[in-house]
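In: Sequence and predicted structure are below.
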Amino acid sequence: METVLGIDLPTWWFLLIGALISGYGILDGFDLGAGAIQLFFRKEESRRIALNAIGPVWDGNEVWLVIGAGSLFAAFPLVYGTILSVFYLPFILFLVAIIFRAISIEFRSKEKMKWWRQLWDISFCVSSIVISLLLGLILGNLIQGIPLNAKHEFIGRLRDFFNPYALLVAITVLSLFMMHGAMYLIMKTEDRIFARLTVMANNTSKFFILCFMATSMATLIYVPHMTDIFKSHPELFILPIAAVLIVLNIRRSIEKRQYRRGFVSSSITTALLLILFAMGLYPNLVLSNADPQGNISIYEAASSTGSLKTMLLIAFIGMPLVATYTVFMFWTFRGKVKLEEHSY
């Protein structure tokens, strides 16, 4: 197996796709969280401020998801095809929710009627919640394993997706995004909406910690294969310990009203949880809970060596450009939100 800097090509792509998904989770996570709490704002001005806090950046944040999906298709086409065929209904609902979320943001300010704006506020909130829950549902099923036979064909039923563990992960993802979004909005607002958001950040952080504890216990009890790597490499146990400490630091930051530090901590939490997920899977990308022969490893699913090398070179050039653009975008729209004539 050809290597680059001592790491084989499939592993490089496993790491790159993981980085892209982590970037999407951190960046679009606060967008989705801000949408999920939109209806908690009762005044028109507050809703507009919250919407304009994410208005300049939400579409750029979704670029990370597009690049991640494209990279998965290019590097691991077998996994891409399997996941899409297994989760076809959740992904259809996901796309519908993304469409409604986008048009909710763009259509809301086109008319001044109260019913019109309330309609799109509801659409924006519901679509953000649906997207968050679907992401968690897919993640929970991938952690637990999906029923595949030796030919990587789905042999389960639709209702299998809605198992208790996957639903718990879905609620945990939603709670994380709501907390993440509340703290982002705190950094972008002031006065009354700032005060209301501090209460939301406090409540959503407590909700997330409860979900985090429940999901962690459920994983240890019902999904023991996710901890196998720590048995063979006990030095890696520092990562789940770090995750727990970072989660506790979120509460500490909120209590001390250090919301920027809390936002950074929730970003790190998102990345650490996805890293732990990846560590539990590696070297597999898809686990089968029906037949071990149905597992799909990165080596089985990888494209040709030539394709992986060429795309890796493009990725090493393209990813820093995307990261630079993201930093530039946030730097350009830094500071508190001020409503203007052309605001949403």
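Out: Good, I have the coordinates.
In: Every contact and neighbour count from this point should use C-alpha atoms.
Out: Fine.
In: separation between the residue lying farthest from the centre of the chain and residue 123?
Out: In the chain, residue 113 marks the outermost C-alpha relative to the chain mean, sitting 33.9 Å out by Cα atoms, centre = their mean. For residue 113, the distance to residue 123 equals 16 Å [Cα to Cα, to the nearest Å].
In: Residue 18 now?
Out: From residue 18 to residue 123 the distance is 30 Å (Cα to Cα).
In: can you give me the strands for the stretch 1-150 of the chain?
Out: 3-4, 7-8 (DSSP state E, counting those that start in this stretch).
In: want to throw those strands into JSON lines with distance to residue 225 and mean neighbour count?
Out: What follows is these, written out as JSON lines (distance: least, Cα to Cα, whole Å; neighbours: other Cα atoms under 10 Å):
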{"stretch": "strand 3-4", "distance to residue 225": "28", "mean neighbour count": "12"}
{"stretch": "strand 7-8", "distance to residue 225": "24", "mean neighbour count": "12"}
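In: ok, second structure coming up, stack it against the first:
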Amino acid sequence: MELTTVWFILIGVLWAGYFLLEGFDFGVGILLPVLGRDDRSRRLAINTIGPVWDANEVWVLVAGGATFAAFPEWYATLFSGFFLPLLLILVALIVRGLAFEYRGKRSSAAWKRGWDLAIFWGSLIPAILWGVAFANILRGVPLDANHEYAGGFFNLLNPYALLGGLTTLALFTLHGAVFLALKTDGPMRTEAGRLAARLALVTVPIAAAFLIWTGIANLDGFGIALSVLAALSLTGAVLLTRSRREGWAFAATGATIVLAVAALFVTLFPNVMPSTIDTANSLTVGNASSTPYTLTVMTWVAAAFTPIVLLYQGWTYWVFRKRLKLSDIPT
């Protein structure tokens, strides 16, 4: 297997890991006004992701860095053409990170409400815009002969991309609700489980519409097979949330996210950014990649350090595996 293909797969794995882990962070933030009836319950929800949210964000930094190093043409075109939505995502993530750190610095109710809103919007905006961005990458964008983006911001707001944004929003919100049911005990666990069961019924038709549209538009056999598996996994999540089997339900929503990302990258290959103007203008793993020497060095570095990072993050989740309840939150 060529190193360009290896790094395309690795970047897909990084994005799948990011959406799997950061997806429930987004979901918890989006649900904060719904399940956080008072300050203690909001603190309980925030504390479920408190030890891990910043480590989860590392995945997107590594994915961006790997793209820059392995496929510089892809990185340049993506970050210039998608500058505004990516800037909005960055600002939202920064504001959300500040909210986690500063919310408890003062006891003022108004102060906390302001930062709670920052957590909500800092979760909602990326949850939508990541779906819009990746749907556009899969659909294709106007690229000229120099592989430069030739469209405007509103070209990105097409119906397919907006449905993609709605799909990621619904899926991450469901993922977050299931995570809260898994990580809490008492009233929060009960309420999150009930909400997850209702959200699942909304998520299924939205995700099904997006997967069907994607399958019809691309007709990639392997991609369609992965999409079908994602749909089956999401259906399983519906049944599991209704029976309050939180661990298996979380595994099912996580599998749905991973399979959906896998379907996207499989369908995209060998392109990394198709052109809607002329297929000859498309960026591929071949014309967008770095030199073989660069990819070789990157491969050795990744082989050495990736297991260490995975072991450390796995250990973090093991340490903080205990369920939380309101009695754990001081008054």
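Out: Great, that's in hand. In this text, all values refer to a predicted model and were calculated from it rather than measured experimentally.
In: TM value for the aligned chains?
Out: TM-score of the superposed chains, computed with TM-score structural alignment, normalised by the length of the second structure, equals 0.96; 330 aligned residues with a Cα RMSD of 1.7 Å.
In: returning to that earlier point: tell me which residue of the second structure lines up with the residue farthest from the centre of the first structure.
Out: Here residue 113 of the first structure is matched to residue 108 in the second structure, going by TM-score structural alignment.
In: Tell me, how many residues neighbour residue 278 of the second structure?
Out: 12 (other Cα atoms under 10 Å).
In: how about it, what's its partner in the first structure?
Out: Match for residue 278 of the second structure (TM-score structural alignment): residue 291.
In: Contacts only, for that match.
Out: Going by Cα atoms under 8 Å, 6 or more residues apart in numbering, residue 291 of the first structure touches 147, 148, 149, 150.
In: where exactly do the helices run in the stretch 1-150 of the second structure?
Out: For the stretch 1-150 of the second structure, the helices defined by DSSP state H, counting those that start in this stretch occupy 3-35, 39-49, 53-70, 72-81, 83-102, 109-139.
In: how about those in JSON lines, adding mean neighbour count and distance to residue 324 of the second structure?
Out: Converted to JSON lines, the helices of the stretch 1-150 of the second structure look like this (neighbours: other Cα atoms under 10 Å; distance: least, Cα to Cα, whole Å):
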{"stretch": "helix 3-35", "mean neighbour count": "22", "distance to residue 324 of the second structure": "14"}
{"stretch": "helix 39-49", "mean neighbour count": "20", "distance to residue 324 of the second structure": "7"}
{"stretch": "helix 53-70", "mean neighbour count": "18", "distance to residue 324 of the second structure": "16"}
{"stretch": "helix 72-81", "mean neighbour count": "19", "distance to residue 324 of the second structure": "40"}
{"stretch": "helix 83-102", "mean neighbour count": "16", "distance to residue 324 of the second structure": "18"}
{"stretch": "helix 109-139", "mean neighbour count": "21", "distance to residue 324 of the second structure": "20"}
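In: And those helices: which comes nearest residue 248 of the second structure?
Out: For these, proximity to residue 248 of the second structure was assessed by Cα to Cα; helix 3-35 is nearest, at 14.6 Å.
In: what angle separates the closest one from helix 53-70?
Out: Counting by axes from the mean of the first three to the mean of the last three Cα atoms, to 10 degrees, helix 3-35 of the second structure lies at 150 degrees to helix 53-70.
In: tell me what helix 3-35 of the second structure is packed against?
Out: Other elements packing on helix 3-35 of the second structure under the criterion 3 or more Cα pairs under 8 Å, 6 or more residues apart in numbering; DSSP states H and E are helix 39-49, helix 53-70, helix 109-139, helix 159-183, helix 187-218, helix 246-268, helix 292-319.
In: Which part of the first structure matches the shortest one?
Out: Helix 39-49 of the second structure lines up with residues 44-54 of the first structure when matched by TM-score structural alignment.
In: what's the mean deviation for that stretch versus the second structure?
Out: When the second structure is overlaid, stretch 44-54 of the first structure sits 0.6 Å from its aligned residues on average, using mean Cα distance after the TM-score superposition for the first structure.
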